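Novice: Have a look; sequence and predicted model below, questions after that.
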Amino acid sequence: MIALLPLAVILPMIGAGVTMVASRRPRVQRALSVTALAAQLAVALIMLVVVDDRGPMVMHIGGWSAPFGITLVADRLAAFMLVVSTIVTLAVLIYSISQGRDDEEEDGTNSETPTSIFHPTFLILATGVSNAFLAGDLFNLFVSFEILLTASYVLLTLGGTTERLRAGAPYIVVSLLSSLIFLSGVAMVYAATGTVNLADLATKIDSVPPGIKATIAAILLTAFGVKAAVFPMSAWLPDSYPTAPAPVTAVFAGLLTKVGVYAIIRVQTLLFPGMFTTVLMVAAGATMLVGILGAIVQPGIKRMLSFTLVSHIGYMLFGVAIGSEAGVAAAIYYVAHHILVQTALFLGAGLIERVAGSTVLARLGGLAAAAPVLAVLFFIPAMNLAGVPPFSGFLGKVGLFEAALEGSTGAAQVLPLVIVCLGTLTSLLTLYAIVRVWGRAFWRPVPQAGEEHPPTGPLDPRGDHPMTTQYTESRRRAREAARRRMAAAEAARLPLGMVGATTAVVTVGLVLTVGAGPIYGLAERAAGNLMDQQTYVRAVMDTPADGAADLLIDPPGLSPAEPTAQDPGGTG
């Protein structure tokens, strides 16, 4: 079973190399990419089942035992995140393949997603995400971030258009800055403790002088906060994501910020429990409010979704700030929910752009009648994002709010109560933003001539526009453009792969609702492991270099003195 750990990282990496070699054979590239991610998903599912049943899985690369070598660790949190992320990457890949095929059928080219570049880069991105979840030391986590960020630079500027290059520049600068901060934190950690292994750090960090420990924690949280788009370090995101191709935007929105959230959860529970809780709580509330206030005034669907992405990072940070097992469990569940829902919405936005030619609300209308399947595929995750009962967004928010209000009394309850109120307001404003998009894009008729760009400037005494001839021509062109869009929408046949991939992500999001009991129970068990740091420490430090004892923790419900499959004598 220990071979599952490196396979989860190696499979997409090998796939990237092979697809690069097969760059002149698009069909082979597509088959290899899908096969690599499908195999990775199978590995991740098996790993989750095994880890949940038998405990953390550990592998020391190269035979160097902890804390000297590179360690891969899969506990319940890592395995759960790996499963969800691989589902998303596989669905987005199928979506992009279908989109690329359809583009090629229309004009013989595919300028949006060049196959020879897209497939290997996308698989490298999947490699970085997987390695980040399984990294057992800070430096390997840093390398993982660099792998996925390097791939994201290419994907974000795919096609080389001026708009994408301009939008990608701030993203690259901010990412490099956050990486520099992270690397400085890793250097400071090693200087203070002599190790970067997370399990070893958990045993040594308390011996570090309080001032240095607080500085290290602040540096790492700042680096991860930039990557997770936590306010006030989130301004880069809404300007960067909307310009990328739809599949790229979807995987970015679903995964990249969540890797930053995962890193915050990991270091905050393992290395710095109880530190900066007030700062994290205030940052969570500010992220919720600022993000959603930006969302409700956006003229386009992609930018609106980008701002809601920022806003709902606040809920996850709030769960970490609560610091209890219930709060962390709710945060884990909400991370999984948001990965799926946000990906589905951006895939839906890509379908809207394909049908109507734009995602600007002023140019949209009549989509409910023109594309009813698309209307359903957008409506379900939209209501889920807004937290409408009984969807998983509602369940996650209720879990967060209950965790915040239990166990604190008097003055200690004031700040959590304020954040709960902000979270409730954010949920209502999210619903308002979603309803606004739904009403304009799906319910109202197609905009008539002149509605997109109403005339401005003084009128002459007869009430005519001063530029009569030009304005009449503008109205005629606008009318004709509206007719063409409506005709295209009515006749549109969305590629089956794009619709199928979006449907799959929406369905898995619904599984979080239908199967909320067992999935939330998994999140609670993962949180229990995180809050008991010794579970992680023993699993890593007690595993020999050859990995023979890869499963160390006793199965749930058994005490150490009871016999197990691994310990027939019951010695523990």
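Specialist: Nice, I can see it.

Novice: from here on, contacts and neighbour counts on C-alpha atoms
Specialist: Noted.

Novice: Show me which positions of stretch 183-198 end up buried.
Specialist: Within stretch 183-198, the residues that count as buried by 16 or more other C-alpha atoms under 10 Å are 183-190, 192-193, 195-198.

Novice: what's the answer for stretch 434-445, then?
Specialist: Per 16+ other C-alpha under 10 Å, stretch 434-445 contains these buried residues: Ile434, Val435, Val437, Trp438, Gly439, Arg440, Ala441, Phe442, Trp443, Pro445.

Novice: And here is the other one:
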Amino acid sequence: MNTLVPLPVLLPILGAGATLALGRHPHIQRWLSLTVLGGVAAIAAVLLVQADRHGPQTVWIGAWPERLGIVLVADRLAALMLLVSALVTLAVLAYSVGQGMTEDEEGAPLSVYHPTFLVLVAGVANAFLAGDLFNLFVSFEMLLFASYVLLTLGGTATRIRAGTIYVLVNLLSSTLFLISLAVTYAATGTLTLADLAARLEELPDHVSLMIQLLLLTTFAIKAAIFPLSFWLPDSYPTAPAPVTAVFAGLLTKVGVYAILRMQTLLFPHSPLTDLLLWAALLTMIIGILGAVAQSDIKRMLSFTLVSHIGYLVLGIALGSRSGTAGTTFYVVHHITIQTALFLVLGLVERRAGSTALMRIGGLARLAPLLAVLFFVPAMNLAGIPPFSGFIGKVGLFQAAQADGRALAWALVAGGALTSLLTLYAVAKTWAVAFWRTPLEAHEALEAIGATDDPDGEPVPGHDTRPVHEHRGHVHTAGGVVSRADIEEARRLGDDDMPERDFHTLIEAGEDSRHSPRGMLGPAAALVTMSVMLSVVAGPLYAFCDRAAADLHDRGPYLSSVLTGEDQ
């Protein structure tokens, strides 16, 4: 089964070339992309079973002698990440096909979207399988190239500006990564992780610490750990919904995965535990405070994404098997939940015309299915029992309590506070966007004067269209209602305008939008998958615990790479 290991990387790369060549045949291109990702998911499932039963699956490629070539390793952790990422990217691609964004929406041609998306998938898979630091660097560069193209689809000023910030930050991290590689190779003579595990222990403490700090800073930028997370809330919300979904679900987790692999394999007795614990605490608190302050749902979810990275860092920082198991489980949970929420938010924006809280209302009454699809993962994100978010947080809190240090207990308190504030943020979103009526939304706009901005500037909530384009309008699931329509309805009826008349008015509007089944299906599938994580939480957590045992033992990984023996 070792021959299967390169396929999750090879298939998307070949698929990218084929879809680029088939740019004039969009129907074939769509099905080819979906087939490739379906194949990657199937292969990842087989690798997961094989790694669990027979130990890490290793293959050396590049026609070089072993220990000099490129090694790919699929152990329990890598195989699990591969499977989850494959299922998520498959759902996102199906969603984008249903949305029609691959057919020249916002100027994004089909021939660009599919190849770029498949290169992104290949980069993610290569990062999870990489058995040496230079191949991991190549993976990040693949992600940078593909993500920049996807982030700037349509070429709008807002997206170009956000993409520029994103690229500059990632170029900085790439430069730092290259410096880290140079220092590591100069000190040890190798970049293969299995060899580094032994050679780093032979180095003087100050040299080993310098290498660890360089690598940790590089990966912390990728993972958006505070204070290196400033770029994320301004970059992700500007992209199209499926692009934002896959970015939020996967890209930061690649950075977290790299930190987890580095800390357990290369620096198992790290002296930086306290530093990581402080980073976890600040990431949680600063991130969720930013989320609470937002009046736009996209930015709110982007800040919650940052805050919940703190939970993942907590488990890594504890340096224990239970902490690693909790982080592994929470990564699976968070990939699924964040992707599902951003896909559902894309449906909200399509139907309501905006994601600014002050401009939308009535979604629960006019789009009940959409309301349910948002409510379930939102409660899961907040950690409401019996969802997987609650199970993952309990596992992490138990690991922190077992650690016993005062700082670990502070993380328990910080994590509980973050959960409560997450619940507040998503509950506020639900109450405003879904539960309040469109009439209340209009009256709220009038109360703050947002409908009468004389300068035509963007109103609060990061709605980038000038106010003069929609002055006096309220976005609802049934359409866009103008102030003139409301006043006319009141004049013909009574001054109070009964709520039923208001809903009759918006439901009859010509600007009504509906959610295509091609978008609803993948979003609903991911929401269902998030619920299933709770159903299979017992077996899944047990698997994560076995993966954590392998990471802390290091024996299975090292034997598989250095001797070619499955454990």
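Specialist: Arrived safely, thanks for sending. The structure displayed is predicted, hence computed values, not measured ones.

Novice: Inside helices: which ones of the buried residues of stretch 183-198 of the first structure?
Specialist: Leu183, Ser184, Gly185, Val186, Ala187, Met188, Val189, Tyr190, Ala192, Thr193, Leu198 (DSSP state H).

Novice: Please pull up the equivalent of the fifth one in the second structure.
Specialist: Taking TM-score structural alignment as the alignment basis, one finds that Ala187 of the first structure is matched in the second structure by Ala182.

Novice: where does that match sit relative to Leu215 of the second structure, distance-wise?
Specialist: 11 Å (C-alpha to C-alpha, to the nearest Å).

Novice: tell me, how many neighbours does Gln470 of the first structure end up with?
Specialist: If you count neighbours by other C-alpha atoms under 10 Å, Gln470 of the first structure ends up with 11.

Novice: which residues sit in contact with it?
Specialist: With contacts defined as C-alpha atoms under 8 Å, 6 or more residues apart in numbering, Gln470 of the first structure has no neighbours.

Novice: Where does it fall, secondary structure wise?
Specialist: Using DSSP states H and E, Gln470 of the first structure sits in helix 468-491.

Novice: Specify, as a residue range, where the helix or strand following that helix falls in the second structure.
Specialist: Remark: after helix 468-491 of the first structure, the chain's next helix or strand is helix 496-514, criterion DSSP H and E. Mapped onto the second structure using TM-score structural alignment, helix 496-514 of the first structure spans residues 517-535.

Novice: Following superposition onto the first structure, what is the mean distance for that stretch?
Specialist: With mean C-alpha distance after the TM-score superposition for the first structure, stretch 517-535 of the second structure departs from the first structure by a mean of 0.9 Å once superposed.

Novice: Can you give the contact residues for that stretch?
Specialist: Against stretch 517-535 of the second structure from outside (C-alpha under 8 Å, 6+ apart): 88, 91-92, 94-99, 333, 336-337, 339-340, 343-344, 347, 373, 376-377, 386-388, 391, 540.

Novice: Any of these buried? List them.
Specialist: The buried subset of the contacts of stretch 517-535 of the second structure - by 16+ other C-alpha under 10 Å - is 88, 91-92, 94-99, 333, 336-337, 339-340, 343-344, 347, 373, 376-377, 387-388, 391, 540.
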